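> Quick check, what structure comes out for this input:
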Amino acid sequence: MPDSRSQTTAGLPTRIDTSVAHEARVYDYWLGGRDNYPADRALADAIATHIPAIKTMARANRAFLGRAVDYLTREAGIDQFLDIGTGIPTAGNTHEVAQRLNPAARVVYVDNDPIVLAHARALMSSRAEGRTAFIHADLHDPAGILRDDSLGATLDLTQPVAIMLVAIMMYFRDEDNPHGIIKNLLDVVPSGSYLVITHPTADFDEQAMSRVAGAAEQAGITFHPRSHAETEALFAGTDLIAPGVVPVVTWHPTPGEEPADPESAWYWAGIGRKP
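Take a look at the predicted model:
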């Protein structure tokens, strides 16, 4: 059996409230999952009226995660991952991709949704050589993540770590200090670590994305799309690797699967290396 741990941060609810939409469950619905409820599906469908291709875009974002982990494991030699905003388990989780290439890879997942906590055992199924852990915590409190015992027990923070912030920073307004949150995470990992971000944007259709943000806010979910320049600024303190911050489907596409329309998914994506 793999060495795996699960930790719950004090103060976060462990009861699943199915009457209120949650980001992880909305995303699960778009990905074709089953761990969602009427409130989640109602918001997901409302967003789809403004962006009919939203399910395809969500899957493109998920596909990027796989390519990013593949690149970091195979090309950059990274064997430690801190995946924040994990979401509900589906195919191609970070540990599955990394441990397929390096069975000794270690992964710590973080999410604030209690349904993800309920799935932690399945999420952490991994090869015997590798280790995984799950922390039930909120990125609004990065210090709570960093002081959690499971983090230090699973990852060696004296060695490079890939910090995965895939489709999560849009839940932070500028007044939430997203730059400070990311800096707190980068400050505890050494030179040679990596930062991975994808972020929805209004750059490709400002009116549609504005309506999406309104629908999310009406359901009680913060949704703050960012421009190319704003997304690039989130990588402060790192050196962007080629090709920089680009449309998510164009970041190191699988050979033979280059997108016909580079702007078919309204996310920016990039990876930065801490010097």
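> rest of the way, CA atoms for contacts and neighbours
Will do.
> any idea how far Gly77 is from Ser193?
Note on Ser193: its distance to Gly77, by C-alpha to C-alpha, to the nearest Å, is 10 Å.
> out of the two, which sits in the more crowded spot?
Neighbour count, other C-alpha atoms under 10 Å: between Ser193 and Gly77, Ser193 has more, with 23 against 13.
> for comparison, sequence B:
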Amino acid sequence: MTANDEIDTSRPHPARVYDYWLNGKSHYEADAAAARRVVDVWPGVVLGAHLNREFMHRVTRWLVEEAGVRQFLDIGSGIPTEPNLHQVAQAVAPETRVVYADNDPIVLQHAQGLLRGTPEGRTAFLQADFTEPESILGSPQLRETLDLDRPVALSLIALLHFITDERGAYETVHALMDALPSGSYLVVSHATADFDPDLLTRVAEAYQSTVAEGQIRSSSEVSRFFEGLELLEPGVVVAHRWRPEGGEAQSDVTDAEFPVYGGVARKP
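This next block holds a predicted model:
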């Protein structure tokens, strides 16, 4: 870790705030304070964090079991929380290969937890920024782990609402998908204010603009990330309604309580 990568424990970071909501241990008081402020104005955020993880688990299992995907690129992976993506995928197909990428130095400290996979498969971690796709696609870790001539599932879970249009959110997603071959998939989960128009203002005030800049998007704006791809049924929906296991979403959770869209699309 370089001097520029030293962890600033005085400022909250999205990955560590998320870790707090998931009952993790890899956060500091600044992160916990920010997390509690958000809970005060958005009581469902802790449930939402867990439902978001369940969405990732369901999609990963579907991609491995039904779509035959054996390679994943997970950007904005965050601090390891078991079961992580590679554990879910390799439990179905041990030969699955996974590359994790994140820009938070504390995730680098926990990288060994991300790298413990099956002997048949491979896992790798790289510290990189989503807004610099060339640094991800050209990294030795990715090139040594994934075969970009074969389909790859690009997983962007709870990441894009931290990337504004001005920082190239759409352009970066398209650049990453352009580099992947036909048969690859895009997986997105994204917070929305569609069900509570004041949500963005309240959450931004709770974060006190110290965690990260961001942009909450509508259903149509989230759908734009899938332009040029074949969107799978049921389309862009509140994430706990995306192909729920057992056929029924949690009936006691309203869309307003879990205002996070999820969607999956295939590159033709």
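> residue boundaries of the strands in the stretch 1-150 of the second structure?
Along the stretch 1-150 of the second structure, the segments classed as strands by DSSP state E, counting those that start in this stretch run 71-75, 97-102, 122-127.
> I meant to write the stretch 151-268 of the second structure there.
Using DSSP E, counting those that start in this stretch, strands in the stretch 151-268 of the second structure cover 153-157, 185-191, 230-231, 237-238, 260-266.
> Let's have those strands in a markdown table, adding distance to Gly168 of the second structure and mean neighbour count.
Formatted as a markdown table, those follow (distance: least, C-alpha to C-alpha, whole Å; neighbours: other C-alpha atoms under 10 Å):
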| stretch | distance to Gly168 of the second structure | mean neighbour count |
| --- | --- | --- |
| strand 153-157 | 15 | 23 |
| strand 185-191 | 16 | 25 |
| strand 230-231 | 22 | 16 |
| strand 237-238 | 24 | 22 |
| strand 260-266 | 20 | 25 |
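> wait, which of those strands is closest to Val46 of the second structure?
Nearest to Val46 of the second structure among those is strand 260-266 (12.5 Å), distances taken as C-alpha to C-alpha.
> Over in the first structure, find the residue span the closest one aligns onto.
Aligned by TM-score structural alignment, strand 260-266 of the second structure falls on residues 267-273 of the first structure.
> The matching stretch vs the second structure - mean distance after superposition?
Its aligned residues in the second structure lie a mean 0.3 Å from stretch 267-273 of the first structure after superposition (mean C-alpha distance after the TM-score superposition for the first structure).
> Could you list which residues are in contact with the aligned partner of Val248 of the first structure in the second structure?
Mapped onto the second structure by TM-score structural alignment, Val248 of the first structure lines up with Ala239. By C-alpha atoms under 8 Å, 6 or more residues apart in numbering, the contact set of Ala239 of the second structure is Leu51, Asn52, Phe55, Ser189, Val260, Tyr261, Gly262, Gly263.
> Determine which two of those residues are furthest apart.
Leu51 and Gly263 (14.1 Å).
> For Thr90 of the first structure, give its distance to Thr158 of the first structure.
30 Å.
> Show me which of the two is the more surrounded one.
Shown here are Thr90 of the first structure and Thr158; by other C-alpha under 10 Å, Thr90 has more neighbours (13 against 10).
> excluding its backbone neighbours, what's nearest the more buried one?
Computed as C-alpha to C-alpha, 6 or more residues apart in numbering, the closest residue to Thr90 of the first structure that is not its neighbour in sequence is Gly33, at 7.4 Å.
> Can you report how many residues neighbour the aligned partner of that neighbour in the second structure?
Structural correspondence for Gly33 of the first structure with respect to the second structure (TM-score structural alignment): Gly24. By other C-alpha under 10 Å, 14 other residues sit near Gly24 of the second structure.
> shouldn't Gly24 of the second structure be in contact with Gly78?
No. At 11.5 Å, Gly24 of the second structure does not count as touching Gly78 under the criterion of C-alpha atoms under 8 Å.
> Make sure Thr73 of the first structure is actually in contact with Arg100.
No. Using C-alpha under 8 Å, Thr73 of the first structure is not in contact with Arg100, being 9.7 Å away.
> Next one: the residue mapped onto Val116 of the first structure from the second structure from Ser77 of the second structure, what distance?
By TM-score structural alignment, Val116 of the first structure lines up with Val107 in the second structure. Distance of Val107 of the second structure to Ser77 of the second structure, computed by C-alpha to C-alpha: 8 Å.
> quick one, helices of the stretch 1-150 of the second structure?
Assigned by DSSP state H, counting those that start in this stretch, the stretch 1-150 of the second structure shows helices spanning 14-21, 29-41, 45-65, 85-92, 105-109, 111-115, 133-137, 140-145.
> counterpart of Ala24 of the first structure in the second structure?
By TM-score structural alignment, Ala24 of the first structure lines up with Ala15.
> That match: how many residues sit nearby?
For Ala15 of the second structure, the count of nearby residues is 24 (other C-alpha under 10 Å).
> Now it: closest residue in space, sequence neighbours ignored.
Per C-alpha to C-alpha, 6+ apart, closest to Ala15 of the second structure is Gly78, 5.1 Å.
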